[in-house]
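Asks: Sequence unavailable; structure follows:
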């Protein structure tokens, strides 16, 4: 992450602009306030967010009397539960001042308990952010509960060296993976050609199923209790396409993050968050100890042929507990600094996310600060650019406890996928096996 050394005179001007409060500030340099921060950036390895926190604390934070302290790292799927536990007085957790989470998790904490960022940012400031990203963190009554600092979507990432061998033998090209039908056909052909290996591990299969169903005209397939309508035929057929492939071992639900399975050669490819690029190595190390170059290839999310393409608009936002105005001002100062255009571009380019400011996406085309291997990041942002231009973004579900239900579903599928391919290979009907996975989905309440 690039460091910025500002002249003292310009630094003073910047401090005044960042605070947005002038002489009315509640911050005191000689009596600093500490902001406890929970985030999801970097659970698997060293965190670019932690580096930014250190930079803030040693510069603007030091000069204004604000110290940000990272007190917990989690995953996006788990952090909502941790926040609720802390709010309820859990023995091991204290409620943070600032945190990343999804809107449903924020709403579960009680909107009245959270800072409305519109109280701390002017409309002129907010007009510089992508409207859809702001809407993704806005409650039904218009309160901006989660401030966008980055957004992700789902992409296809592949061991290019292994795919070249498959392509040469079977004639499958990357272009064939552009549609869901082509993707699942390639998965079946790879399984047959490789002697039973799995083509792809999916990190968020339910979202892939949802997007295909919506592209096919499913309409609303959610129930009032925040799950899926078992009577929606289009949604079920979308699920069954995935489930048939799962039952035969063509695809799997990832152990947690598909990049690990790609890097060990367990699968050829992964379908997951654009941010997963942060965790890919430049080599594949097979379980027998042999290695080969990864030559990572990144492609857009498959889409339904002949239909308007949809993409998930994912990623957490920054929420803050409503305690004192001093802490709210301190949190707003950090958020304003964090989303400064050049700094935000640096952050997303290092982590595989999309920038949140209008026009910043175009600046990535000429960006020269990608980490190595830079070609993989260039491919990633080329794929994201294609999706930004050709796909319509769709926000993720906002139901309370939705992600905990999804976690139960994935755990169940991971258990089933250990046995289903063997049963399919022994002659059991694939559709019947796929129906077992549908029954699992319908059983979750």
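Replies: Nice, I can see it. Values in this document were obtained by computation on a predicted structure and should not be read as measured data.

Asks: Every contact and neighbour count from this point should use C-alpha atoms.
Replies: Will do.

Asks: the strands in the stretch 251-400 of the chain, which residues?
Replies: For the stretch 251-400 of the chain, applying DSSP state E, counting those that start in this stretch gives strands covering 251-253, 267-273, 283-285, 291-293, 297-300, 310-313, 317-320, 392-395.

Asks: Next up, a structure to set beside the first:
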């Protein structure tokens, strides 16, 4: 079936997209949809309507309600944004189109290979997710407060290249801020991170172990005790000491209130790193942001997460499926994709679009975007990391979302609970060393690890 046979401008096709973009991301997406409708869409007979369904969880819920025809649910859209685990579930129910039917091998080869591979479920050549915009993780630093600390202590940015270095630097920062007052043990936390599941999954990969391996749709769970101990030592131990912290919904919120000065976040979160710090609503000052590569463990290969939803084309008829792919191909053309990604903090998906000069040129010409300067300053680090790190994501599998949720909460919640216990002991007159010693034990680690193993095994069995 040729494109000419399926698309007719005299008999236009109306398509509906559901997504989770909000704020600047929604604005950027809507502008491109409108441009498509007025140009390529008008020429080919395709009209697209895009609707935000809230956040990612809201979107996943509404798609599943549509698929299962829950009372009061809306009809299925023609396309919807989805992460791999959610797309996998929809595909198992028979609703995801194999988009490779509408793309030549040459067209498929224009996209970054790992992005295409993420959309392949099983061992076949079918593609169930169209890559539209991706992200990875980087470190963001409040350079203004860092400079004061580094000047006083000799701390080096090179120390932030490894997780061991981050932990040691955080200890030094806590002790330095503690010494600035007469009150004992009132030092400040240095670091926090978004997406704890990424710390667990990518950290394991950095340390040579893959937690979830998937073959023929079957998942195998591998939890290496020594790897888990490295993850524990470089997050839990600093956390219960007060060196790390997590208070707000995102760590950029904590940077805004001065709770921390360094964080790991998605590249799509660069624009949200604060320009000012506001402490107790009465002290406010401007800060400069600095973007650094994602830390790795000492003496390991460099891995960073590959993340970001793509678009699933819903099975319908050949005309609607073809029209959907036509829109997505247009949306991922170099100039359009760079436009969307540079306004929303994502990374373009085609090999030719990883062009730092073209990205910088777009940002230079769009200074009305208040995050443009921040994104432009971050680009060399982001692109450099993409070119030197191995990008990693787990293959989709049954209950993958549930497994990830366990990893998201397990170590962080344990760290928070035990930190509160340490604080209670401090108030009772114990020294920090005495208080922490009660929790920094092999028995405590093993108890947590046993619980994690059981929870994950129960989910994927």
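Replies: Perfect, thanks for sending it. None of the values given here were measured: they were computed from a predicted structure.

Asks: Please state their TM-score.
Replies: The TM-score (TM-score structural alignment, normalised by the length of structure 1) is 0.85; 425 aligned residues with a Cα RMSD of 2.9 Å.

Asks: Of the strands of the stretch 251-400 of structure 1, which is nearest residue 380 of structure 1?
Replies: Of all these, strand 297-300 sits nearest to residue 380 of structure 1, with 5.5 Å by Cα to Cα.

Asks: In structure 2, which residue range corresponds to the closest one?
Replies: Mapped onto structure 2 using TM-score structural alignment, strand 297-300 of structure 1 spans residues 290-293.

Asks: can you redo the strands of the stretch 251-400 of structure 1 as a markdown table with mean neighbour count and distance to residue 152 of structure 1?
Replies: A markdown table is the format used below for the strands of the stretch 251-400 of structure 1 (neighbours: other Cα atoms under 10 Å; distance: least, Cα to Cα, whole Å):
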| stretch | mean neighbour count | distance to residue 152 of structure 1 |
| --- | --- | --- |
| strand 251-253 | 25 | 20 |
| strand 267-273 | 27 | 6 |
| strand 283-285 | 20 | 24 |
| strand 291-293 | 15 | 26 |
| strand 297-300 | 24 | 12 |
| strand 310-313 | 22 | 6 |
| strand 317-320 | 25 | 11 |
| strand 392-395 | 15 | 11 |
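
Asks: Now distance to residue 156 of structure 1 too, for those, in TSV please.
Replies: As requested, those are exported to TSV (distance: least, Cα to Cα, whole Å):
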stretch	distance to residue 156 of structure 1
strand 251-253	13
strand 267-273	5
strand 283-285	17
strand 291-293	18
strand 297-300	5
strand 310-313	12
strand 317-320	24
strand 392-395	17
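
Asks: I'd like to know which of those strands is closest to residue 422 of structure 1.
Replies: strand 251-253 (13.6 Å).

Asks: So which residues lie in contact with the closest one, not counting its own?
Replies: Contact partners of strand 251-253 of structure 1, identified using Cα atoms under 8 Å, 6 or more residues apart in numbering, comprise 187, 198-205, 245-246, 410, 413-414, 417.

Asks: Which among those count as buried?
Replies: Buried by 16 or more other Cα atoms under 10 Å: 187, 198-205, 245-246, 410, 413, 417, out of the contacts of strand 251-253 of structure 1.

Asks: Show me which pair in those is furthest apart.
Replies: Among those, 187 and 410 lie farthest apart (Cα to Cα), at 20.1 Å.

Asks: hmm, back to that, among the contacts of strand 251-253 of structure 1, name the ones in helices.
Replies: 187, 205, 245-246, 410, 413-414 (DSSP state H).

Asks: and which of the residues you listed is nearest to residue 348 of structure 1?
Replies: So of those, ranked by how close each gets to residue 348 of structure 1 (Cα to Cα), first place is residue 205, at 24.2 Å.

Asks: For that closest one, give me its contacts.
Replies: 242, 253.

Asks: Next: residue 101 of structure 1.
Replies: Counting by Cα under 8 Å, 6+ apart, residue 101 of structure 1 has contacts 39, 76, 79-80, 146, 316-319.

Asks: do you know how far the aligned residue in structure 2 for it is from residue 214 of structure 2?
Replies: Under the alignment (TM-score structural alignment), residue 101 of structure 1 maps onto residue 82 of structure 2. Residue 82 of structure 2 is 19 Å from residue 214 of structure 2, where distance means Cα to Cα, to the nearest Å.

Asks: okay, now residue 4 of structure 2: neighbour count?
Replies: The local packing of residue 4 of structure 2 (other Cα atoms under 10 Å) involves 8 other residues.

Asks: Which secondary structure state is assigned to the equivalent of it over in structure 1?
Replies: Taking TM-score structural alignment, residue 4 of structure 2 has residue 23 as its aligned residue in structure 1. Three-state assignment for residue 23 of structure 1 (DSSP: H, G, I helix; E, B strand; the rest coil): helix.

Asks: any idea how far residue 122 of structure 1 is from residue 23 of structure 1?
Replies: 17 Å.

Asks: Same check on residue 355 of structure 1?
Replies: 20 Å.

Asks: What of residue 251 of structure 1?
Replies: In terms of Cα to Cα, residue 251 of structure 1 sits 47 Å off from residue 122 of structure 1.

Asks: Let me know the closest of the buried ones among the contacts of strand 251-253 of structure 1 to residue 268 of structure 1.
Replies: residue 199 (5.1 Å).

Asks: what residues are up against the counterpart of that closest one in structure 2?
Replies: The alignment partner of residue 199 of structure 1 in structure 2, by TM-score structural alignment, is residue 190. Residues counted as contacts of residue 190 of structure 2 (Cα under 8 Å, 6+ apart) are 170, 173-174, 243-245, 259-262.
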